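Asker: sequence first, then the predicted structure:
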Amino acid sequence: MGLTSDKVLALAVGSAVLLFAGTVWVWPRLARATWRAVSGRIALLLATQVALFGSLGIAANQAFGFYAGWADLFGQETGQGVVVDHTGHGGGPLQVVGTGRVPGASGSLPQIAGEVQRVDVVGRTTRIATPAYVYLPPEYFQPRHRTRTFPVAVVLTGYPGTARALVDKLHYPRTARQLAEDGRMQPMILVMLRPTVAPPRDTECVDVPGGPRTETFFARDLPDAVRAHYRVGGKPGSWGIVGDSTGGYCALKLAMHHPGVYAAGAGLSPYYRAPADPTTGDLFRGDKDLRNRADLRWFLDHEAAPDTALLVSSSKVGEPNYKATLEFIKRVEATNLTRISSIILDSGGHNFTTWRREIPATLQWLSGRLTDH
């Protein structure tokens, strides 16, 4: 049974309930002052608390999508994946490995409800391979739109995150479909994945010297793979990128570093400088220029202003990035070229509940800044 299985959660909750009931039932028999009775009380309390916290942890993981499975949880995903060269075998840098319905959509036909495809993406230049989900709007399958190209939004999770959470927990496909149906945004293709393309390491979308070239993957390989497989716009004005937390930092950085690729970048609860901690390791290997460019505020102060549009979000109460976000907005405004917008809530924590409140407005904002050609 997988970590995200409902059966695992039910088993954990059931174990906690039984242990609690057993503790209440057996406790009078362990009321003596002997070492066996004391050891029994300690063992029961410890087992009950482990079961209780395990249940809470599994429930939180299901709600927020921190880890995709047991190997992900225990750090056993150590490889970067195996690159399969499909040249000459009818394949390409993007392979569809499964299809499914859009959660919450009525109807099963893709020309009515749209479709979510599970894909494997292979980076031709970076040798990075990663899974992703692609949302295709109903219009993509309708005969009258068979020659139409569509704008694309790359959607990134936080760290460690799971790509499936973007579909099931943050409801990106459902929200995009409903907004387009209501006429509040244009139909867009969503390419949903996590920035952790070299698990378990958090590469912060950096081209690590001697390591994974994550920034190049998102700036070159991913767009090339999507263009080769889907009817998408080929010009910079057709592509945007959005993410939360770590994904928000990546989205802003990629839009700023590569305005010729991404015409707009939205960061939900982002931070503005790559951290250095046990999950990242040494990202820069002593390269001061690389470290500076990864600091978005330094970039605005020392590099040419990028011709792109940015959106940032925070809340006055509950988000640790509020002051940093206000400072970032001022720095962008001072460039007179880069455009900046914001979503500032009165209150809201660093969690899925807050981001679900911001996603509809964010997708509308992206839609208004992308073209379909």
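Answerer: Thanks, I have the structure now.

Asker: going forward, measure contacts and count neighbours with C-alpha atoms only.
Answerer: OK.

Asker: quick one: the helices in the stretch 201-350 of the chain?
Answerer: Assigned by DSSP state H, counting those that start in this stretch, the helices in the stretch 201-350 of the chain fall at 214-216, 222-229, 246-257, 288-293, 296-302, 322-333.

Asker: could you measure A71 against G233, distance?
Answerer: 37 Å (CA to CA, to the nearest Å).

Asker: now do the helices in the stretch 1-150 of the chain.
Answerer: With DSSP H, counting those that start in this stretch as the criterion, the stretch 1-150 of the chain has helices spanning 6-26, 35-64, 70-73, 110-113.

Asker: can you redo those as TSV with distance to T280?
Answerer: Output for those, formatted as TSV (distance: least, CA to CA, whole Å):
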stretch	distance to T280
helix 6-26	30
helix 35-64	21
helix 70-73	16
helix 110-113	40
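
Asker: from these, which stretch is densest packed?
Answerer: Ranked by mean neighbour count, the helices of the stretch 1-150 of the chain are led by helix 110-113 with a mean of 18 (mean count of other CA atoms under 10 Å).

Asker: what does that helix contact?
Answerer: By CA atoms under 8 Å, 6 or more residues apart in numbering, the surrounding residues in contact with helix 110-113 are R101, V102, A105, S106, G107, P137, P138, E139, Y140, F141, Q142, R177.

Asker: the structure to be compared is supplied as follows:
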Amino acid sequence: MLSQPSRSRAVVTGAAVLALAVGLTGCGNTKSGKAKAPVATDAPAAASPSAPPAGKVLMPTGPAAAMTKARETAVGPVTTTKVAGPKSGVTGQVWVWLPPEYHDPKYAKTGFPVLTLFAGGQSNGYNTWAGSELPIPEVAERLAKEGKSHPFIMVMPVQNFSADEKKALDCSDIPGQPKMATWMAQDVPAWVRANFRTLKGRDSWGVMGASTGGFCSAKLALQYPDVYKAAVPIDGYFIPDSRLWQGHDTEKAANNPDQLVTQGKADVKMLVTAGGADPYEQRVVKSWMAKAVPPVAIEYYEQPGGKHLTSDFRKMVPDALQWFTKNLEGPAHD
């Protein structure tokens, strides 16, 4: 879990980066500083002694979606369907992988944690996590059998409806464009809860992505901390770059992770990564981390010799799954 002698990491809980490691997919040098003290929060009110404990499991309410097999794996199929979002008005393709435990009769009343995975590039009609380029189901099930990872439900939405980069939607509600942030962070989670056994609250929900997906995962976690507790942006960037923002500076600023991380509003945990062979990427990531204000808590990992390549993103999967397992609730039953 990122603890091997050849790897190092640092925790950032304030506006400064503590001791930054050298290695993962790229950011240059930043000065270390003192982390701000965590923001104090009121203790939760004690439950009434006579009140029964609330159940954790959310059973699916339906209607059940018609799923089509998209890819067979050694640990169960990746299936797909179209999800029509009532809040966003957006209809987009979503891929799902259910861990083998989900179908085990012993877990018939168990709710499972959820990871939402975003791809790099345009992700128009595809999601690389759903294909063989990033075979996360196989790695996840191996780690689950070894007791190193939760068995996660994995959800993989599309991010764009055009292959033209000039029409990139930035996982955002850009004025005059499809409301992708609302679809991704409101409609898709609601659809998941309606179709699969999950857990109440946000403590079992995480989001991860690489490159463009790294931008999306950081942004949505900061914007929707009521939905996601943890995020892993792999080799991402943190400033919206779609040309569709032209003329919408105020809305662009509201969707800018470079500003969202400074606001001190999102109680989320993140593991952000950069490649050790990419100094520019290292500078981007470390500069962004240095702006973080509690209660945002960020850890940094640098992949030794890592480049901005799918083959290197794949190497991050075991560490990412184990990190999520430490920071998200696992399967539970009432």
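Answerer: Sure thing, it's come through. Keep in mind the model is a prediction, meaning the values are calculated, not measured.

Asker: quick TM-score on the pair, please.
Answerer: TM-score of the superposed chains, computed with TM-score structural alignment, normalised by the length of the second structure, equals 0.74; 267 aligned residues with a CA RMSD of 2.1 Å.

Asker: on that earlier part again, what about the helices of the stretch 1-150 of the first structure, which gets the closest to P187 of the first structure?
Answerer: helix 110-113 (12.2 Å; CA to CA).

Asker: how far out from the middle of the chain is the closest one?
Answerer: Between the centre of helix 110-113 of the first structure and the centre of its chain there are 25 Å (CA atoms, centre = their mean, to the nearest Å).

Asker: which of the contacts of helix 110-113 of the first structure count as buried?
Answerer: Those of the contacts of helix 110-113 of the first structure that meet the buried threshold are R101, V102, P137, P138, E139, Y140, F141, R177, by 16 or more other CA atoms under 10 Å.

Asker: which residues does the counterpart of the fourth one in the second structure contact?
Answerer: What it means is P138 of the first structure. Residue correspondence to the second structure (TM-score structural alignment): P138 of the first structure is matched to P100. Taking CA under 8 Å, 6+ apart, we find P100 of the second structure in contact with V75, G76, E141.

Asker: when you align them, which residue in the first structure goes with the second one?
Answerer: In other words, G76 of the second structure. Per TM-score structural alignment, G76 of the second structure is aligned with G114.

Asker: count of residues packed around its match?
Answerer: Neighbourhood size, G114 of the first structure [other CA atoms under 10 Å]: 26.

Asker: which residues sit in contact with it?
Answerer: Counted by CA under 8 Å, 6+ apart, G114 of the first structure has contacts R101, V102, Y135, L136, P137, P138, E139, Y140, F141, R177.

Asker: out of the helices of the stretch 1-150 of the first structure, flag the one nearest R127 of the first structure.
Answerer: Nearest of the helices of the stretch 1-150 of the first structure to R127 of the first structure, taken as CA to CA: helix 70-73 at 21.0 Å.

Asker: what range in the second structure matches the closest one?
Answerer: Under TM-score structural alignment, there is no match for helix 70-73 of the first structure anywhere in the second structure.

Asker: check the offset of that helix from the chain's centre.
Answerer: Worked out by CA atoms, centre = their mean, helix 70-73 of the first structure lies 17 Å from the chain centre.

Asker: then stretch 231-251 of the second structure?
Answerer: Chain-centre distance of stretch 231-251 of the second structure: 16 Å, with CA atoms, centre = their mean.

Asker: in that stretch, which residues are buried?
Answerer: 231-242, 244-245.

Asker: I'd like the distance between the counterpart of A231 of the second structure in the first structure and R41 of the first structure.
Answerer: In the first structure, A231 of the second structure lines up with G265, judged by TM-score structural alignment. Distance of G265 of the first structure to R41 of the first structure, given as CA to CA: 55 Å.
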